[in-house]
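S.K.: Sequence and predicted structure are below.
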Amino acid sequence: MRHATLAALAIAVFALTGCSAAAGSGGPDQPQIVVTTNILGDVVGEVVGDQAEVTTLMRANADPHSFEISAQEAAMLGDADLIVSSGLGLEEGLQQHLDRAAEAGAPLLVAGDAVEALPYASGDAAGAPDPHFWTDPGTMLDVVDAIEVSASEIDGIDRTKLAEHADAYREELRTLDAEMTSAFEAIPQERRALVTNHHVFGYLAERYGFRVVGAAIPGGTTLAAPSAADLRELSDAITRAGVSTIFAESSQPDRLVQVLASEADIDVRVEELYTESLTGPGEGAETYLEMMRANTARISEGLTK
């Protein structure tokens, strides 16, 4: 492993692009793990602790469907001791680089391969695998298991310490799941209807007994745009379900309100959620656990008003 080259390259990348290492990461003389999305980056950092340098490519508040990387960042993939991606079609702007790194023999963990993927139930992507598995902390237990197995194969990783960190984080996920279960059970069954700006909560709905009524963008990607027919269908679904609050990704709630008001002639309250990305420090969803707790509180409040 070319540690000096990796250290210099990492410094250059951080200076040029603002890439950040996940919390708990080690130093430049340690194994190098490169993670595509910041949600996975946070989880990987928690599992490996200070035993590896964890570099997350996706910046805070970015869109995993559309973010791209620089040539310097692409080069990091080829030198990594492990690459962790989400998969299931999520990283649309990055897939060519991941494919190239895999073809060159880079160790690659695709988190989506470790879970029981649910299909999109409706919309343009109906039947295709849904990549938003992180909305179910129970499913994330399978991801943690896969991270532990892959990280244990890296030279220089202490498997005992790795197991301790993985076990501790699994317990955090179980606690989160219990909290979410308790909060959502307080919502009357007839009010457990989710409308979002795009299909992202299939896993959460499956685990906690929600109905996904519809989405402003009918596909599974934020790169699509709703048609007039899509908006009419969504308006009808909202009316039938008696939904008073719909949920939108925190980066674009105003856009959804404006579209529904002007194109579908419907007036509903829109609550912001963190669905695709973690935020910067102090912005409400700096870690995966913080993101899920914030979303749980907002969904519970929005559906019980």
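M.R.: Sure, I can see it.
S.K.: contacts, neighbours, all on C-alpha from now
M.R.: Fine.
S.K.: the strands in the stretch 1-150 of the chain, which residues?
M.R.: 20-21, 32-35, 53-56, 82-85, 108-110 (DSSP state E, counting those that start in this stretch).
S.K.: wait, which of those is closest to residue 14?
M.R.: strand 20-21 (6.7 Å; C-alpha to C-alpha).
S.K.: packing partners for that closest one?
M.R.: Applying 3 or more C-alpha pairs under 8 Å, 6 or more residues apart in numbering; DSSP states H and E, one finds that strand 20-21 contacts strand 53-56.
S.K.: mind checking how far the strand it packs on is from the chain centre?
M.R.: 16 Å (C-alpha atoms, centre = their mean, to the nearest Å).
S.K.: Can I get the strands of the stretch 1-150 of the chain in JSON lines including mean neighbour count and distance to residue 192?
M.R.: JSON lines is the format used below for the strands of the stretch 1-150 of the chain (neighbours: other C-alpha atoms under 10 Å; distance: least, C-alpha to C-alpha, whole Å):
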{"stretch": "strand 20-21", "mean neighbour count": "21", "distance to residue 192": "37"}
{"stretch": "strand 32-35", "mean neighbour count": "28", "distance to residue 192": "34"}
{"stretch": "strand 53-56", "mean neighbour count": "28", "distance to residue 192": "34"}
{"stretch": "strand 82-85", "mean neighbour count": "24", "distance to residue 192": "31"}
{"stretch": "strand 108-110", "mean neighbour count": "20", "distance to residue 192": "32"}
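S.K.: Against that first model, consider the following:
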Amino acid sequence: MTRTVFLAGLMAVAALIALPMGGAGSTSARAEAPLTLVATTGMIADAARQVGGDAVKVRALMGPGVDPHAYRQTRSDIVAMTRADLVLWHGLYLEAQMEEFFHDLARKRTVVAVAEGLSKDKLRGHDDYADKFDPHVWMTPELWKDMIEEVQKALTDARPDQAEVFAANAAAHLAELDQLIAYGNGILAKVPAENRVLVTAHDAFGYFGRDFGFEVLGIQGISTQSEAGLNRIGELVDLLVERQISAVFVESSVSDRSIRALIEGAAAQGHEVRIGGELFSDAMGADGTYEGTYVGMLDHNMTTIAAALGAEVPPKGMSGRLSGVGL
């Protein structure tokens, strides 16, 4: 997007913000209506739905397969955000292409960068920027619990009269996340120690590796906008062969080209490597599916990784375990 087009978008924002929001008598009607909320990522949208329940109406800008590192707002996005009661974006330089827009919008609308409220001592440093952090905090449910609390704060600030509802919903979801953590600890502990190497398209799984005891190797860095050079691919091919790593993983929101280059490079050296499965890294699954929820996304990733790297897993992951399938 050129700077001219971007500036045109900002002018559209200014025009939309200037529109009247309703005539006489509209205040009480808006107070009774659900809080209209726009979230950038599917993960934040899911958090808002879990905490807000029936008191919110949520739109996610980025759907399945969308890379937030490269996403730019469309005109329809601008319209939705300027008309929303609340806009939640991730922060931590995840939506780098949109930051200037959000800072401009925040002068007229309630806009919250949810992950910026996290304690920095819990975050990993960024491999490309000394003053920034790894934004992939959704990869560990422990950190995501803090994100749920930040979403709860934002919703409560927007609708104080619904504070008790938001608190109860958040508590119920946090309990669900505790179940997810217990499942992950149990299933991933079954992966043999020598197999605890997670090779993916980009470095999105650092928090996952830190919390569950895996070495994580990405072809690209923390951002998909970083280069996937031939030297890096060559280094990883040699590592796959030397350590006899048998499975690598593709990501739903990243091209599989570099991963397939690893497989071909290893094959050229006489070592067979297979794709262990597709993981959700920067986007969740399809709307209306289990994998289209935060819990389903992480359950899928945990179960897929464990199964591909040598653990025995329930046929339907955590959802199967809780319903008694395969036990």
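M.R.: Yep, it's here. Source: prediction; values computed, not measured.
S.K.: between the strands of the stretch 1-150 of the first structure, which gets nearest to residue 303 of the first structure?
M.R.: strand 82-85 (33.2 Å).
S.K.: ok, now which ones touch the closest residue to residue 265 of the second structure other than its chain neighbours?
M.R.: Sequence neighbours aside, residue 237 is the residue nearest to residue 265 of the second structure in space, at 5.9 Å (criterion: C-alpha to C-alpha, 6 or more residues apart in numbering). Shown in contact with residue 237 of the second structure (C-alpha atoms under 8 Å, 6 or more residues apart in numbering): 262-263, 265-266.
S.K.: What residue in the first structure is paired with residue 237 of the second structure?
M.R.: The equivalent of residue 237 of the second structure in the first structure is residue 235 (alignment by TM-score structural alignment).
S.K.: One more: residue 72 of the second structure?
M.R.: That one, residue 72 of the second structure, aligns with residue 68 by TM-score structural alignment.
S.K.: mind listing the strands for the stretch 151-300 of the second structure?
M.R.: For the stretch 151-300 of the second structure, applying DSSP E, counting those that start in this stretch gives strands covering 197-202, 215-220, 247-251, 274-279.
S.K.: Just the residues contacting the shortest one, thanks.
M.R.: Counting contacts by C-alpha under 8 Å, 6+ apart, the residues outside strand 247-251 of the second structure that touch it are 198-201, 256, 259, 273-281, 308-309.
S.K.: If you compare the directions of that strand and strand 215-220, what angle comes out?
M.R.: Strand 247-251 of the second structure runs at 50 degrees relative to strand 215-220, counting by axes from the mean of the first three to the mean of the last three C-alpha atoms, to 10 degrees.
S.K.: Now strand 247-251 of the second structure on the first structure. Mean distance?
M.R.: Its matched residues in the first structure lie on average 1.0 Å from strand 247-251 of the second structure after superposition (mean C-alpha distance after the TM-score superposition for the first structure).
S.K.: how far does that strand sit from the chain's center?
M.R.: That offset, for strand 247-251 of the second structure, works out to 17 Å (C-alpha atoms, centre = their mean).
S.K.: do the same with stretch 195-210 of the second structure
M.R.: With C-alpha atoms, centre = their mean, you get 14 Å for stretch 195-210 of the second structure.
S.K.: how about it, which residues of the first structure does it hit?
M.R.: With TM-score structural alignment as the criterion, stretch 195-210 of the second structure aligns to 191-206.
S.K.: Report the separation between the two terminal residues of the matching stretch.
M.R.: Chord length of stretch 191-206 of the first structure, first to last residue, is 15 Å (C-alpha to C-alpha, to the nearest Å).
S.K.: What lies in contact with that stretch?
M.R.: By C-alpha under 8 Å, 6+ apart, the surrounding residues in contact with stretch 191-206 of the first structure are 118, 120, 130, 132-136, 209-222, 238, 241, 243, 245-249, 256, 275, 303-304.
S.K.: what about 6 Å?
M.R.: 132-133, 135-136, 210-217, 220, 246-248 (C-alpha atoms under 6 Å, 6 or more residues apart in numbering).
S.K.: Just give me the closest of these to residue 288 of the first structure.
M.R.: Checking the contacts of stretch 191-206 of the first structure against residue 288 of the first structure by C-alpha to C-alpha gives residue 135 as the nearest, at 9.7 Å.
S.K.: Tell me how many other residues crowd the counterpart of the closest one in the second structure.
M.R.: Aligning on TM-score structural alignment places residue 135 of the first structure opposite residue 139 in the second structure. Residue 139 of the second structure: 23 surrounding residues under other C-alpha atoms under 10 Å.
S.K.: ok, residue 139 of the second structure - contacts?
M.R.: 207-208.
S.K.: measure stretch 13-32 of the second structure end to end?
M.R.: End-to-end distance for stretch 13-32 of the second structure: 26 Å, by C-alpha to C-alpha.
S.K.: what ranges do the helices span in the stretch 201-327 of the second structure?
M.R.: 206-212, 230-242, 257-268, 294-308, 317-323 (DSSP state H, counting those that start in this stretch).
S.K.: The stretch 51-200 of the second structure now?
M.R.: So, for the stretch 51-200 of the second structure - with DSSP H, counting those that start in this stretch - the helices run 75-83, 99-105, 141-158, 163-188.
S.K.: Residue 80 of the first structure maps to what in the second structure?
M.R.: Checking TM-score structural alignment: residue 80 of the first structure goes with residue 84.
S.K.: List just the nearest of the contacts of residue 237 of the second structure to residue 158 of the second structure.
M.R.: residue 262 (48.3 Å).
S.K.: Apart from its chain neighbours, what residue comes closest to the closest one?
M.R.: Per C-alpha to C-alpha, 6+ apart, closest to residue 262 of the second structure is residue 237, 5.6 Å.
S.K.: Just give me the match in the first structure for residue 278 of the second structure.
M.R.: Match for residue 278 of the second structure (TM-score structural alignment): residue 272.
S.K.: contacting residues for its match?
M.R.: Residue 272 of the first structure touches 247-250, counting by C-alpha under 6 Å, 6+ apart.
S.K.: Only whichever of these are buried, select them in PyMOL.
M.R.: PyMOL command restricting the contacts of residue 272 of the first structure to the buried ones, with burial defined by 16 or more other C-alpha atoms under 10 Å:
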select buried, resi 247+248+249+250
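S.K.: would you turn the contacts of residue 272 of the first structure into CSV with distance to residue 284 of the first structure?
M.R.: Shown next, in CSV, are these (distance: C-alpha to C-alpha, whole Å):
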residue, distance to residue 284 of the first structure
247, 16
248, 15
249, 13
250, 10
